[in-house]
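1. All I have is the shape, not the residue letters:
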């Protein structure tokens, strides 16, 4: 898979959407703008993503979307902060502080809370530093205290506001809906009403009390009428339109029936339908509240990632350390990290040692020991020691920031499997409107009267649920990508998450993927009078002076005291001759050292195991043959075994010779070996597998395998902490643990299965519910769906879809 990078991309928050039809309307509006190549709305995140070849007319975009019945808001880059202020005693002080801060360039808003001695302000971190704010406060005659930055996602705040709004509507409407239901339906189940509102004795009072109880509920549900009905006339009907029409018709008929009762036509007392309007609005408010509550949980993974970044850092200023906002850290700053603190940004340890818990980033539970020179990742936790570090990457370029951005993009994207739901959603609401009209006319023509026919029509309008269709895919994508992030598996978008479940062949790059990517001394065969330790001591004393990878492997393998080297001469492509403690030592290939045919058997034995033989002689006599190899990772065998159990074919591809490649493949259980493949030919090998009808995944380090990664149906880049190449592939494994490859496939399979379940129930619910609401079973079995029951079913259909998606959080991978 490949990605276009020549298009500019913009994102906006969308307000006023309630269902999939709303999302389609916003997409259509955005596509009308000149230059817009694609427009995608994610109902769960309430975001519009636009790709354009050049700069677009934003004013026209905002106006066009507003004419469709919705509104856009820019995704702002501003931040909020709360700072303690000492020295304020009265209102004049608070005004002085507000003025001092407010006149700074980059300040968007400022507000002083005198009772808590704090000032809250929103600012542009690109134009203003917190230090400037503190200086302004000090200049005004007050003391600036501690700082707390609010690094919360705007979408989360908006969701919380929406949830609170639905909760208020629910509580308010329920206060009136419950007595309305008792008054309207109580007498049908044996409840006796007071004489003053008894329908048989005082029918007008019976009607008026219901009218008075319904009016506040209708006011609470005003959005159904103020947004839904206008959208109907704009040609963009949505769920609000259906509910507005259904409850509006019931309420209007109730007023008509009340007027008839007042005129003496008491027969209308049996068909008021106020309870249908009131209770349906209350039930839908309940459903929307629960839906928003559940949808808020789908973004928990993002919020966890955001919360990992500490709000402040201790930066070196002179001889001490000063606490500053995390946004103010700059590359090159020296930072202090104490035990228990989260590391503020990516960097390198300058002084001190510690153990770092990187599990929140890599998914690996074992702490990593670090010392001077080690790289550390922002957002991870310092467990034990205290150390100073140099900031090497800050702001949006840190590993954590890039992960958050990648997960946000993935959660806002659409998977191909959603296209069917999108197509259906575009025609769904108009179809329901037609079905409702046909239902009403049919029952009228059959002679069942206006009230009966209207009841059937209302049931059709309020049982239809485009929300369930619209939420089926994005909620599962959000939870699935979030679950992946927690495991250290990053999916670039919804398409990558979907395609991964189809994989039936995986090609592993050898070096750095199956193996550790560095040569190690793994075997020593001694000859002559010197023992293993003596040969290794002599060899390591020489090897430490060389930069050759094979010599480095020998040097690293020896932990003892090194000997004095008095003479050293390297022969490129052959080996080294040196004098160690008065003894001449040769290290190199067997030709350079000079081995007999008998001694060559050891060389062949080492080579047959896929290792590189290095021969050693001391004073002209053969002393040893070292076996050096790029060692297989501890988890490679387990990962390959799991993939085989899943029915996936595995391949190893390398530029190494066939003997070495087969030896490595045998160690991890891979039968298919593609050896001696030049870098430029790797993509062709992947293409050949695709021609065989396989869905191919390529797993590499994301650096040297770019053509093959691009050619594969799905590509996985295996990284390791700060060395990770996040932008290089469809899926990124933050740690180098290959067990995450089968985990990624299992997660993809679980997510797609969940999406299919959601789509099935969404379609099944509507396919069954609408005909039953229209009265399909009334003639056959006498089953008539009460509009209130239809409303309750609609309200809880979308809740069930979101709840099912949330099950992915608990899936065992």
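-> It's in. On a predicted model such as this, the values are computed, not experimentally measured, just so you know.
2. Going by C-alpha atoms from here, please, whenever you check contacts or count neighbours.
-> OK.
3. all strands in the stretch 351-500 of the chain, in order from the N-terminus.
-> Here the stretch 351-500 of the chain has its strands, by DSSP state E, counting those that start in this stretch, at 354-357, 368-370, 375-376, 381-382, 387-393, 489-491.
4. looking at those strands, which is buried most?
-> strand 489-491 (a mean of 29; mean count of other Cα atoms under 10 Å).
5. roughly how far is that strand from the heart of the chain?
-> Computed by Cα atoms, centre = their mean, to the nearest Å, the chain-centroid distance of strand 489-491 equals 8 Å.
6. what's next to that strand, contact-wise?
-> The contact list for strand 489-491, computed with Cα atoms under 8 Å, 6 or more residues apart in numbering, reads 403, 406-407, 410, 481, 484, 497, 730-734, 740, 744.
7. Can you add distance to residue 169 and give the strands of the stretch 351-500 of the chain back as TSV?
-> Formatted as TSV, these follow (distance: least, Cα to Cα, whole Å):
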stretch	distance to residue 169
strand 354-357	45
strand 368-370	51
strand 375-376	48
strand 381-382	42
strand 387-393	47
strand 489-491	38
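8. put this beside the first:
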């Protein structure tokens, strides 16, 4: 019988009855959707789901242009030990009709679920609990500081306890084989069955104590018909123990030739796997070090100025508008704007930029950065999850939990892997029972097959590499807003840059002052005085160039749109603007100044002419200069085998001049946003576009991978797949290099995980025995299985120094 679920969704894009009608028409044809009702007043759509799902509804609304407002819940999970576990939890969550999407990260042991607002987070946690994976709702604005620390501590205690209990069992059994004198001494001390009884008690303590986790989770999964890694361990260790216990307690049930005990194998298996998981949890903790370092940047307290008096308060109690005092060497508590003082801040922990950044009144400061040697005051502009640091942590956390396309292949394999291994173990048991030396050998061979298999390494290969790679990106000032960008960037073939604000600083500056019968100081002083009240970007550049000069008051200022302006300064008539402005005033241009201005224009500069008392006396060349790192960034990209292009909306002459200086041959200028889209489509899916402006947002969204300059607009950043916080275009090369390193590591990890199983499972089955080869014991299999996961995580940790 199909269960009916009521779904009530906020749809913010509904503004009128026409919108409501379009939403209704989009939803009504969907199969399994009944009773669609859309209210334009409340901007909500309600319906009944009878076989339909929220994912179907969301896709239909997205296609119609009315995306719904969904909720997101993050769960902290316990008991995840392999990719099969993670896949099972994800499928159980996505099978719920009110869940649109679920991501389960084996590396961080967290699940992120996008669901209907009416579905309670506790209901989602209950789904995981029922599967045997205890879950709790992860609260707060940022992820836990160290999600693996408690697990590592628990596993360490379990591993040490298991080792202490296993050591006597191992010494009695293996020591007797290695040292015959010990064997004879033990047999003289007590009968063989008594020695076996001691081993049985100690092994039972290992299995019922530290090893209980394998049986609790693994047998429950078997009962549900969905075996996983814990099931293999439980079956292998349990079979070895039960067989040995029967030999000890009721030897008459076992043929004399097969009366051997394998207590040491059962105990050592559990001990080695617990040790491997402990080492793996420690390594995962190192993998998450980058995001914990970001969280630790935020100080707990700050000095607030109240009526001019400083007071120490908790950061959680601060609100926008509060004035804070920043002492030398202090960390900035929250985002704000400098109100008093001048100094330098170290922003390297957020941007990757090594040099301190100058700050003066009006400049922005970012929480987590470090003040230099000068005290500053600043006003808080953002708190909590609205701060740059909190948004960076959230971006990194989301990227670390993302699923790369390559993960789908791994999931399909691991979903059938454990049942196949159990089947192979059964075949092995029957084959050795029929053709081997006896029952005991058949049991040991089957146990070896169960234990040697390792889907853990397969499942960790991708997520732990993403986790470390995303964290490394954050250290370099590179944020991946979407994890799949890590995979796509590795395939990049061409990088297209916007010009203004991306390859250039985005603000015009005076690059040259040409004079005729006046001094530089006099020309700048008069020009800046006339432009003092103008809001034109070129006026701001002239004022910046004249900074420090005494500026007289300008009178009778008259702006001439598209020309310039006229004014009286110190009783003198001043005209400033283009050649048309001079012509309108009847002023003859100076041929030498015009020639030099045209030469600068050929290099992309804009000329601003100054005339005083009817005489053309100066020409100021203004240009948007290239970022100092731009030429090096282009050169490195080309050295990496990537094509480099420029897609600009600026004038062709200006774009060509900038491109020539930076070494870019493929220059396309005068483009509209639609033109940029067409060019990017022509470049193909392996293209990268780097931009910063509002008009770049469509191109950033349409490119194979969009990278936004972090100093650009919020619209551009939200449309991009990755963000360069510092605005340094050299970060594009670092992003590509990091992506290539991540994908190379993933390939290495997957090769190791699959090759390990392909090579060792047949050996454990005894395929080499007929040819005089070895057969792996259960203990060696357990050790190899544990080490494979540690190897995969350790290999991924090398990414901490990538790019």
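-> Thanks, I have it. Just so it is clear, the structure is predicted and the values come from calculations on it, not from any experiment.
9. Can you pull the TM-score for these?
-> Superposed pair, TM-score by TM-score structural alignment, normalised by the length of the second structure: 0.87. Supporting alignment: 732 aligned residues with a Cα RMSD of 2.4 Å.
10. quick one on the thing from earlier: and the contacts of strand 489-491 of the first structure, which is closest to residue 417 of the first structure?
-> residue 497 (10.7 Å; Cα to Cα).
11. Now the biggest helix by length in the first structure: buried residues?
-> Secondary structure assigned by DSSP state H gives helix 740-774 as the longest helix of the first structure. Across helix 740-774 of the first structure, burial judged by 16 or more other Cα atoms under 10 Å covers 740-752, 754-759, 761-763, 765-766, 769-770, 772-774.
12. And that helix, how far out from the chain middle?
-> Using Cα atoms, centre = their mean, the offset of helix 740-774 of the first structure from its chain centre is 20 Å.
13. again with stretch 536-556 of the second structure
-> Averaged C-alpha coordinates place stretch 536-556 of the second structure at 45 Å from its chain's average position (Cα atoms, centre = their mean).
14. Need the residues that contact it.
-> 507-510, 521, 524-532, 534, 566-570, 622.
15. Repeat that for stretch 269-278 of the second structure.
-> Contacts of stretch 269-278 of the second structure (Cα under 8 Å, 6+ apart): 151-153, 155-156, 158-159, 162-163, 166, 206-207, 211, 233, 237, 451, 778-779, 782-783, 785-787, 789-790.
16. Stretch 311-326 of the first structure now?
-> Residues from elsewhere that reach stretch 311-326 of the first structure (Cα under 8 Å, 6+ apart): 130-131, 147-151, 310, 329, 333-337, 344.
17. Residue 700 of the second structure contacts residue 708, doesn't it?
-> Yes. Using Cα atoms under 8 Å, residue 700 of the second structure is in contact with residue 708, at 7.4 Å.
18. follow-up on the earlier one: out of the contacts of stretch 536-556 of the second structure, which are inside helices?
-> Assigned to helices by DSSP H, the following of the contacts of stretch 536-556 of the second structure qualify: 521, 524-531.
19. quick one, what contacts residue 724 of the second structure?
-> 351, 477-479, 707-710, 731-732.
20. That one -> the first structure?
-> Matched across to the first structure, residue 724 of the second structure falls on residue 733, judged by TM-score structural alignment.
21. what does residue 328 of the first structure align to in the second structure?
-> Matched to the second structure by TM-score structural alignment, residue 328 of the first structure sits across from residue 317.
22. Would you map the helices across the stretch 301-450 of the first structure?
-> Using DSSP state H, counting those that start in this stretch, the helices found in the stretch 301-450 of the first structure span residues 359-362, 399-412, 419-445, 449-463.
23. highest average neighbour count across these?
-> Using mean count of other Cα under 10 Å, the stretch among these with the largest mean neighbour count is helix 449-463, at a mean of 25.
24. Which part of the second structure matches it?
-> Mapped onto the second structure using TM-score structural alignment, helix 449-463 of the first structure spans residues 438-452.
25. Could you do stretch 494-508 of the first structure as well?
-> Counting by TM-score structural alignment, stretch 494-508 of the first structure sits on residues 483-497 of the second structure.
26. How far does that stretch sit from its chain's centre?
-> Distance of stretch 483-497 of the second structure from the chain centroid (Cα atoms, centre = their mean) equals 15 Å.
27. same thing with stretch 387-394 of the second structure?
-> Averaging C-alpha coordinates over stretch 387-394 of the second structure and over its chain gives two centres that are 12 Å apart (Cα atoms, centre = their mean).
28. What of stretch 785-803 of the first structure?
-> 28 Å.
29. what range in the second structure does that stretch sit on?
-> Alignment of stretch 785-803 of the first structure against the second structure: residues 776-794, by TM-score structural alignment.
30. follow-up on the earlier one: have a look at residue 700 and residue 708 of the second structure and say which one is more surrounded.
-> Under the criterion of other Cα atoms under 10 Å, the comparison of residue 700 of the second structure against residue 708 puts residue 708 first, with 33 against 29.
31. Kindly confirm my reading that that one forms part of a helix.
-> No. Per DSSP: H, G, I helix; E, B strand; the rest coil, residue 708 of the second structure lies outside any helix segment and is strand.
32. In the first structure, what sits opposite it in the alignment?
-> In the first structure, residue 708 of the second structure lines up with residue 717, judged by TM-score structural alignment.
33. Could you tell me which residues make contact with that match?
-> For residue 717 of the first structure, the contact set (Cα under 8 Å, 6+ apart) comprises 699-702, 725-726, 728-733.
34. let's see 7 Å
-> Shown in contact with residue 717 of the first structure (Cα atoms under 7 Å, 6 or more residues apart in numbering): 699-702, 728-729, 731-733.
35. which residue packs closest to the equivalent of residue 475 of the first structure over in the second structure, ignoring adjacent ones?
-> Here residue 475 of the first structure is matched to residue 464 in the second structure, going by TM-score structural alignment. Excluding its sequence neighbours, the residue lying closest to residue 464 of the second structure (Cα to Cα, 6 or more residues apart in numbering) is residue 107, at 5.2 Å.
36. Quick check: the closest residue to residue 468 of the second structure other than its chain neighbours vs residue 590 of the second structure, distance?
-> Closest residue to residue 468 of the second structure apart from its sequence neighbours, by Cα to Cα, 6+ apart: residue 287 at 5.0 Å. Distance of residue 287 of the second structure to residue 590 of the second structure, computed by Cα to Cα, to the nearest Å: 66 Å.
37. Which residue of those two possesses the greater neighbour count?
-> Set residue 287 of the second structure next to residue 590 and count neighbours by other Cα under 10 Å: residue 287 wins out with 30 against 17.
38. Can you tell me how far the more buried one is from residue 456 of the second structure?
-> According to Cα to Cα, residue 287 of the second structure stands 17 Å off from residue 456 of the second structure.
39. Also residue 390 of the second structure?
-> Applying Cα to Cα, the value for residue 390 of the second structure to residue 456 of the second structure is 32 Å.
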